[in-house]
Structure formats: structure tokens, C-alpha cells
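>>> Only the shape, not the letters, is given here:
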């Protein structure tokens, strides 16, 4: 693992007491673990957008069933997100943006847009696609329970560094929610443990210390920490990044 570009913040820039209650004391955190459920994985073929779309459609159905059942049982708000999967360059995504080169998934409100680009089809990685779908669906679920909305215009930010920290906490919470879902369906996937390890290795390379630029996503160590935490606990309550130490959200 590479050394993070910026490490060792002495303390959080914003204390939990500075944050809205919906972030730090949300009822979701006390709802309990996600039950083990089953999810099928359709065949994923090389250079075949149709099979990738079919795979993602199946995973999103699993996500809807899993989170929808959980929310109903726990008395939490839930509504299935709208999902658009694009396979043709040149069209606009769900936010009206042209086909982009720097991202493959987009969220506009509670509508999820996925762009299946060439590099995703040349070497298709089923678990990477599942993680992407689970992260986006987890983000929408966090929006339903008021967590995402509470980060918009309700936090007294002063500096760019504070805003970056908020962004990291939000996206690392999404990573943890992905881990919660994957952990809940892992047994049904009948995959060896090395596949989970391979996914974590892949996600390490998406950290700020690998890609450079603003510190918006979290470094590789933080991403892996929250994914592993969600996977092991299978509990959204384990994903409260808003009360975590600065070291855990670098």
C-alpha cells in the first residue's frame, strides 16, 4: 500500500457537536444488522455491454429487495431509486451531463446513473460492479433517512479543509454501506475469501493517495477500513463516520 499524501491530522476539523443530529444520532444506527440474504450473479462476458447491464440490473434488484425489506421491518423510510445504465457514448447522463471520462457512476438526487465504458467491459470485474452499485444504492438509502440531506447547507463550514473532511466522511460512509450489503449476500455468492481480498486491493487504488488531487474520497487505508468494517458487522450502525476520529477518515 502506498503512503498517503497527507496523514496524521491531529483532530477532526468539525466536532460531532457541530454536526446535525441526523448525521451523528440517526435512527439508522440503532436499527441493527442486515440479515443474510441471497443474490445471484449472472454471467459477465468480456466486451459485452448487454451482459454487464444484466449483471447490474440483477444486483440493483437484490439491493432494492435487501434494503427495502430491512427498512420496512425497522420502520425506516425507503423508496426504490431510479437507475439508468448507459452503454452508448455521446448520450447525456441522468444529470444532463455529457458522457464523461473521469467517472462511471453519477447520482442526481435519488437517481443513479451508470456509464458502462470500454475499460469496464474489456476486463469486466463482477465484484467491482457490485461494489459500485452497492455504494450508490447505499448513498440513496442514506439520503432517504436524512443523512445525505443533512450535509447540504446545514453544517457551518469555514475552510476548504472542513468541506473536504465532510466529503470524505460522506463517501466513506457510502463505502461502509457497500460493505454491509456485500457481507449480507457473500455466502450466497459462493466465492472464496480471496475474491473479497481482491476487491479491497482494487479499492485501495481509488484512494486520494493514489489518484491525487483534493482529499475528497479518503485515502486507501480509510476506504479499506470502512469497507471491511461494514462487511464484518453487516450493520449500518457500524458506518457512522460522523463520530469517527480524524485518523479514520483521512
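Thanks, I have the structure now. All figures in this text were calculated on a predicted structure; none of them were measured in a lab.
>>> alpha carbons only for contacts and neighbour counts from here, please
Noted.
>>> three-state assignment of residue 84?
Put simply, residue 84 is strand when judged by DSSP: H, G, I helix; E, B strand; the rest coil.
>>> Now do the buried residues in the strand or helix carrying residue 67.
Counting by DSSP states H and E, the element that carries residue 67 is helix 49-74. For helix 49-74, the neighbour count (16 or more other CA atoms under 10 Å) marks 49, 51-60, 62-71 as buried.
>>> Second structure follows, compare the two:
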């Protein structure tokens, strides 16, 4: 789930993939740091930022993640697990941005037990968390219903999806989205929202593929996740701003099967595949 703030569009707009979240009254933030590699270039602007991102040419994600386990009902173990996953994502995407010769900065990570607002607006309905582009913060809800599910790969996919919105922000894709949907008709806004959300599904799944062994994800379990999404993935989003269940499943599989951002260019895909 992503929020586009005033830095990217004249009015806030929301979209994104919700997973469930959890219970505890603690907030935490990851340090925001900028990579120091030499010869950086500004990210592409406008449509090219989305359709021809240098990130598509950076090869497979190089990722590993000893995140530990979540104990059912334990807010502390959930926060620890998600913090470790965020660190793994920082390392993986820092490498991809270096390959693309683009500047990189870590997002802020904030845990919350209430559905807090942000510079991007209210907590999106139905979401377990979201990303706000204005303050580059990932909000993760620590809610009671999430703590009932200790299956780590589900939560990795959720975190990696929200992190993918940060990748889109750094790569200029989020700015293109905001510029294109400002003052656009509703059908256009929804079409752009689906492309940005389905790309995040794909990028998140590419990361999950690379850490599958670390988080004990078996192929049959992945297949079950995809099948569930195909049947149910759209039910939280009645306006179809995230794509129908089969579309979500399609892009999840593309990312997982490739392990690379190259499979995740939703911006040049046919309208049918992002329906």
C-alpha cells in the first residue's frame, strides 16, 4: 500500500498491497542513510522512469536474510522479524541501485499499534501497513489479527511489497505516477494505481524468491500463496486499484520465477495483464 504525498502530486493519493499487521505500542525507525558510490546519475524522469528504469537491467537480486521466526501472539518477535527483513531489503536494493548507478537511501521503518495518519493522509482502509512517499516511511501495523499468523513468508512478501514502493520513489516511478494521475479521470487513476501496485507485487516476490531458503518457504507453500491471492487478492480493494486476484497472482509469479526487477515492468505490459 502506497501513499503519494505532496512531494509527488498536488494532492495526496493512496494505493498499495495490504497484508495483515500486529499488536504492541512501540514505534521504531530505521536509520535513513545514503549510499556513497562514485558516479551516480539522476533517475530518469517522466514516462521513461517507469518504462525504461535502469533498475530493470541490474540482474537478479542478491539477497539473503536470517530473519528468525515469528511466535504466534508475540509482538516483540514480529517487530524483530520485520526489522531484520527490512535490513535485508536495504542491503539487497542498495546493491541494485549501485548497479544502476542511481543514488540510494534507506526508508524509515515505523511500527504502530494504531492506524496512524501520515503526510500522505489517513491510514488506507483495509491495509495492514503502507508506504508514504512524502516522508519515505514504511508504516507497519502491529495489530492483534496479524500476530495470529506466524507464517514468515507471508510477512516477508508484505514488507517487500511496501519496500518496493520506496524503490519506485527513489527510481522516479512514483513521481511519474503522481504527475500522471493529478487531475486525471477516475478510470485513469485506477489504471495507473494497478500498474504501480502490481509492480510492487512483482518486486516483492523477486526478493522473496532470493530469500526463500532463509525463511523456509517451500514451492508448495508458494503455490498456495499464489492460489489464495488469485481467489482473494482483490477482495480488500473494491475499487480495483490493486488489480484483480489473477493479475496479482500473475505478477507475483513473474517476480518469484525470475528473482529480478527485469520481470516487473508493468508499465509496458498489456492492459489485460494489469486488469
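Great, that's in hand. Note that the structure is predicted; figures quoted are calculated from it, not measured.
>>> Report the aligned residue range of the second structure for the helix holding residue 67 of the first structure.
Using TM-score structural alignment, helix 49-74 of the first structure lines up with residues 75-100 of the second structure.
>>> does the residue positioned nearest the centre of the first structure count as helix, strand or coil?
In the first structure, the residue lying closest to the centroid (CA atoms, centre = their mean) is residue 135, at 2.5 Å. Following three-state DSSP, residue 135 of the first structure is assigned to helix.
>>> Quick check: it touching residue 180?
No. Residue 135 of the first structure is beyond contact range of residue 180, at 9.8 Å (criterion: CA atoms under 8 Å).
>>> how about the nearest residue to the aligned partner of the residue nearest to the centre of the first structure in the second structure, chain neighbours excluded?
Taking TM-score structural alignment, the alignment pairs residue 135 of the first structure with residue 161 from the second structure. Counting by CA to CA, 6 or more residues apart in numbering, residue 204 is the residue found nearest to residue 161 of the second structure once chain neighbours are left out, at 4.5 Å.
>>> same thing with residue 112 of the first structure?
residue 83 (4.8 Å).
>>> Just the endpoints, please. Distance across stretch 111-129 of the first structure?
17 Å (CA to CA, to the nearest Å).
>>> how far does that stretch sit from the chain's center?
Remark: stretch 111-129 of the first structure is offset 15 Å from the chain centroid, using CA atoms, centre = their mean, to the nearest Å.
>>> Residue 238 of the first structure -> the second structure?
Residue correspondence to the second structure (TM-score structural alignment): residue 238 of the first structure is matched to residue 263.
>>> Please list all residues in contact with its match.
Each residue near residue 263 of the second structure by CA atoms under 8 Å, 6 or more residues apart in numbering is listed here: 56, 202, 254-255.
>>> switch to 6 Å and redo it
By CA atoms under 6 Å, 6 or more residues apart in numbering, the contact set of residue 263 of the second structure is 254-255.
>>> Please report how far it lies from residue 57 of the second structure.
Relative to residue 57 of the second structure, and taking CA to CA, residue 263 of the second structure is found at 10 Å.
>>> Next, the buried residues of the helix or strand residue 201 of the second structure falls within.
Using DSSP H and E, residue 201 of the second structure falls within helix 186-210. Of all the residues in helix 186-210 of the second structure, those buried under the rule 16+ other CA under 10 Å are 189-210.
>>> What residues in the first structure pair up with it?
Under TM-score structural alignment, the match for helix 186-210 of the second structure is residues 160-184.
>>> Mean deviation, the matching stretch versus the second structure?
Its matched residues in the second structure lie on average 0.7 Å from stretch 160-184 of the first structure after superposition (mean CA distance after the TM-score superposition for the first structure).
>>> And the contacts of that stretch?
With contact meaning CA under 6 Å, 6+ apart, stretch 160-184 of the first structure is reached by 13, 36-37, 131, 134-135, 138-139, 216-218, 226-227, 230-231, 234, 239, 241.
>>> Please pick the buried ones from those.
Among those, the ones that count as buried by 16+ other CA under 10 Å are 13, 37, 131, 134-135, 138-139, 216-218, 226-227, 230-231, 234, 239, 241.
>>> Show me the residues you listed that map onto helices.
Among these, the members found in helices (DSSP state H) are 131, 134-135, 138-139, 226-227, 230-231.
>>> which two of these lie the greatest distance from each other?
Spatial extent of these (CA to CA) is set by the pair 139 and 231 at 16.1 Å.
>>> aligned partner of residue 193 of the first structure in the second structure?
Using TM-score structural alignment, residue 193 of the first structure sits opposite residue 219 in the second structure.
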